[in-house]
Structures are given as structure tokens and as C-alpha cells.
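Asks: make a model of this:
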Amino acid sequence: MNQKKLPMEFYPLMEQLQAVDFVLVELTLYLDTHPNDQAAIQQFNEMAQYRQQVKHQVEQYYGPLQQFGNSYSGYPWNWSDSPWPWQL
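Replies: From the prediction side, this is the model:
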């Protein structure tokens, strides 16, 4: 499989997405034990919305990040384009 060369702009976007994912995981763990914390729920929802924006931006330029309907495909089918997120 040929790994396509990515511009330097790709890496800060992926770093931003990974940071948002970390925040969402931490908030999920916190909310599992504090389900009535309205401020944390609000922060979680804001971060989830922000994640969708960053994910869309990454996918718009570099292709899908997730499969099984979580990401749209370009034409031609571009799921097999690399690098995949776990290859970074």
C-alpha cells in the first residue's frame, strides 16, 4: 500500500483532534461518576460539537478517519488511502 505524502498542515489538525478526543474521554469518565454535573455535561456537548467540526475539516482535505458510516467517502472510494489514523 502506498502511503501518500501529507502536507505539514495535516499534523496540527490531527493533534487538535487527538487533544479533543482526550478531553472527551476524560469527561466521559468523570460523568460516569458525576452524572448530575450540568457544567461537565455542557462542556462534553460543546467538545463533542467541536470534535465534529475538526473531524470534518480533517476529512475534507485528507479523507475519512472512521468507517462503518462514521465518515463519508470521497469518489473514488478512498477508505483505503493512507495513512490511517493509527499509522501516524
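
Asks: only C-alpha atoms from now on, for both contacts and neighbour counts.
Replies: Will do.

Asks: now the strands for this protein?
Replies: Counting by DSSP state E, one finds no strands in the chain.

Asks: could I get the full set of helices for it?
Replies: Here the chain has its helices, by DSSP state H, at 10-33, 38-62.

Asks: which one of these lies nearest to G69?
Replies: Nearest of the helices of the chain to G69, taken as CA to CA: helix 38-62 at 13.3 Å.

Asks: before we go on, could you also do this sequence so I can check it against the first one:
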Amino acid sequence: MKQAANPDKERHALMEKIQMVDFALVELTLYLDTHPQDSQAIQQFNQLAVESRDLKGAYEKRFGPLRQFGGSFSGYPWNWGDTPWPWQV
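Replies: Next up is the predicted model:
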């Protein structure tokens, strides 16, 4: 018998993946500021940027808006007031 998925566990796991990828992006940005000719680092940055975008899209599809200032669309009715907010996860 298949057990029902735990949405809180799924939310936390997906948010953790997003945070890990975004952390790597920040570190690569700092590295590339001092090593702008490193083509492997640029390639890794671009791959992680796509992964970050896809993870955030998956999160928003399942749990609601994640990014502010037009980075995320709202459902109807306006759902930015729904909790938990991403920083509360």
C-alpha cells in the first residue's frame, strides 16, 4: 500500500535543494568575478542557473509564489498572503 505524500516534507526537501543550488550560484558568481575566463565555471554557472529556475518553477507550481517583484505570478485570488512563506519553511 502506497503511503500518502507529506506536503511539509516535500516543501522542505524542495526548498533545501533550491537553497543548495542558489548557494553554489552565489559562490560561482564570486569566483567568476576574479576568474572571468574560466569557461568550465561559466558552464557550471549556466547549468545551475537553469536548475535553479526549474526548481523554483516546480516549487511555485506545487506550493505557491516564491519570488517577489514580478519574479513569480500570483494565482487567483491574490495568494501572496498564504502561509507558510518561503522564508518560514
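
Asks: just give the TM-score of the two.
Replies: For this chain pair, the superposition-based TM-score is 0.88 by TM-score structural alignment, normalised by the length of the first structure; 83 aligned residues with a CA RMSD of 1.0 Å.

Asks: looking at the helices of the first structure, which is nearest to Q87 of the first structure?
Replies: Once these are compared by CA to CA, helix 10-33 is nearest, at 11.9 Å.

Asks: with the second structure superposed, average distance for that closest one?
Replies: Compared with the second structure after fitting, helix 10-33 of the first structure has a mean deviation of 0.5 Å; criterion: mean CA distance after the TM-score superposition for the first structure.

Asks: so which elements touch that helix?
Replies: helix 38-62 (3 or more CA pairs under 8 Å, 6 or more residues apart in numbering; DSSP states H and E).

Asks: list the buried residues for the helix it packs on?
Replies: With burial defined by 16 or more other CA atoms under 10 Å, the residues of helix 38-62 of the first structure counted as buried are A40, I41, F44, M47, R51, V54, K55, H56, V58, E59, Y62.
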